[in-house]
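# prediction below, plus the sequence it came from.
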Amino acid sequence: MDVEKRVKKAIKGNKREFEFLINLEKEKLYRIAFLYVKNQTDALEIVQDTVYKAFVSIHKLQEPAQFTAWIKKILIHCALDFLKKKQKVVFISNDLLEWIPDKAIEIDTQLDLMEAIDQLNGKYKSVIILKYYEDLPNKEIATIMDIPEGTVKSTLHRALQQLRVVLEGECANG
């Protein structure tokens, strides 16, 4: 059975199909949440909150084909809400390094990059994570963030400019 049919059944209240869909997405959801909070416990809490919110509102999903984008959108909102509530300093652990795609980059550079990404506002941070860590096309990012595709491009451009400024400043100070 294809995923879209399973989503339609989940929308109609089939709990097993919803569970199946969550099992398909759980690793991606965890990875995104972890990139926001850099902590396994907090990331799991965000994923749990996301699954709950998705479960109680799946009947509102209009387009079954958009399930993945829809649940990632919920996750991003949960992650940003979590960070607003916590408003804490996040220390980067060595566990984070396994999530960084380019293993050839030196550890110091990886840490600088993650620290720089953490300094971005929520919108910029989201677009960077979705584009470069989840490798999503701009169209899907637009759907997840509920903004036009052109806005994704300009937001990505501004986020990269801001990252360059932060990283150049760290290089000058380091």
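That came in fine, so what should we check first? Numbering: from 1, shown residues only.

# from here on, just use CA atoms for contacts and neighbour counts.
Noted.

# what residues are up against the residue nearest to the spatial centre of the chain?
Ranked by distance to the mean C-alpha position of the chain (C-alpha atoms, centre = their mean), the top residue is residue 32 at 3.7 Å. Counting by C-alpha atoms under 8 Å, 6 or more residues apart in numbering, residue 32 touches 129, 130, 134.

# how does it look with 10 Å?
Residue 32 makes contacts with 26, 38, 43, 46-47, 72, 75-76, 79, 99, 126, 129-130, 133-134, as judged by C-alpha atoms under 10 Å, 6 or more residues apart in numbering.

# between these, which is closest to residue 120?
residue 126 (9.1 Å; C-alpha to C-alpha).

# select from the contacts of residue 32 the one having the most neighbours.
residue 46 (29 neighbours; other C-alpha atoms under 10 Å).

# my guess is it contacts residue 37. True?
Yes: if you go by C-alpha atoms under 10 Å, residue 46 and residue 37 touch, sitting 9.2 Å apart.

# quickly list what's touching both of these two.
79, 80, 82, 83.

# got the buried residues for the longest helix that the chain contains?
Using DSSP state H to define each element, the chain has its longest helix at helix 149-173. By neighbour count on 16 or more other C-alpha atoms under 10 Å, the buried set for helix 149-173 is 149, 152, 153, 155, 156, 159, 160, 162, 163, 166, 167.

# hold the first one in mind and look at this next one:
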Amino acid sequence: MIKLIELIKKAVKGDNESFDTLMQSRKDNIYKVAYSYINNTEDALDIMQEVIYKALVSIKHLKEPQYFNAWLTRITINCSINYLNKSKKVIYIDEKHIEDMASNSNNTEEIMDLHEALKNLDTKYKSIVILKYFEDLTLKDISDIFKIPLSTVKTQLYRGLEKLKIDLKEVE
């Protein structure tokens, strides 16, 4: 952890090699978060590039190195949401994703229903549900990312899950 903090401090001071090392270690996480919003490989890769660019441009403003991961995740979420808002595209699940889901689950329809329900979920609930259950982050980490109280994260997670239950029951 100390080595990571030192790497982040060097990157904040403008060391491009340290920044590259940080991005290499986080690129899979950036991609997974972007993909969980977009559900398209090419678009998620585009978002990943945008996130890296925005991080490079603004890393000098990072005041607390221990919040680097939360800061980077927040950039990824914002870029993903902005992409959805700009493109007004219908979110779809590509064939590779369907194949992956089929190999990981006996009931692909249930997973597709879940993705459909998530797509219709309000952004503030969707973000928390995705980070908690798709990215396996703790509620404390989510609280740090969104800079909101832990109790608010818990409330929004609960409300989001309740809305998902209602949506999934309607699909059945």
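Arrived safely. Values in this document were obtained by computation on a predicted structure and should not be read as measured data.

# my read: residue 12 of structure 2 touches residue 60, true?
Yes: if you go by C-alpha under 10 Å, residue 12 of structure 2 and residue 60 touch, sitting 4.6 Å apart.

# which one's more surrounded, these two?
A direct count of neighbours by other C-alpha under 10 Å for residue 12 of structure 2 and residue 60 places residue 12 higher, at 21 against 14.

# quick check: the more buried one vs residue 20 of structure 2, distance?
For residue 12 of structure 2, the distance to residue 20 of structure 2 equals 12 Å [C-alpha to C-alpha, to the nearest Å].

# superposed on structure 1, what's the mean shift for the helix or strand that contains residue 68 of structure 2?
Element membership for residue 68 of structure 2, per DSSP states H and E: helix 68-87. Mean deviation of helix 68-87 of structure 2 from its aligned counterpart in structure 1 after superposition (mean C-alpha distance after the TM-score superposition for structure 1): 0.5 Å.

# tell me which helix or strand comes right after that helix.
For helix 68-87 of structure 2, the succeeding helix or strand toward the C-terminus, using DSSP H and E, is helix 95-104.

# so how far is that next one off the chain centroid?
20 Å (C-alpha atoms, centre = their mean, to the nearest Å).

# that one packs against which elements?
helix 108-120 (3 or more C-alpha pairs under 10 Å, 6 or more residues apart in numbering; DSSP states H and E).

# superposed on structure 1, what's the mean shift for the helix it packs on?
With mean C-alpha distance after the TM-score superposition for structure 1, helix 108-120 of structure 2 averages 0.7 Å from its match.

# I figured residue 91 of structure 2 hits residue 41, correct?
No: using C-alpha under 10 Å as the test, residue 91 of structure 2 is too far from residue 41 to be in contact (11.7 Å).

# these two: which has the busier surroundings?
A count of neighbours by other C-alpha under 10 Å puts residue 41 above the other of residue 91 of structure 2 and residue 41, at 17 against 14.

# enumerate every residue touching that one.
If you count contacts by C-alpha under 10 Å, 6+ apart, then residue 41 of structure 2 has 31, 32, 34, 35, 47, 93, 94, 96, 97 around it.

# which of the residues you listed has the most neighbours?
Highest neighbour count within the contacts of residue 41 of structure 2, by other C-alpha under 10 Å: residue 34, with 28 neighbours.

# look at the nearest residue to it once chain neighbours are set aside and tell me its secondary structure.
Nearest residue to residue 34 of structure 2 in three dimensions, chain neighbours excluded: residue 44, at 5.2 Å (C-alpha to C-alpha, 6 or more residues apart in numbering). The assignment at residue 44 of structure 2 comes out as helix when based on DSSP: H, G, I helix; E, B strand; the rest coil.

# any idea how far residue 44 of structure 2 lies from residue 134 of structure 2?
In terms of C-alpha to C-alpha, residue 44 of structure 2 sits 15 Å off from residue 134 of structure 2.
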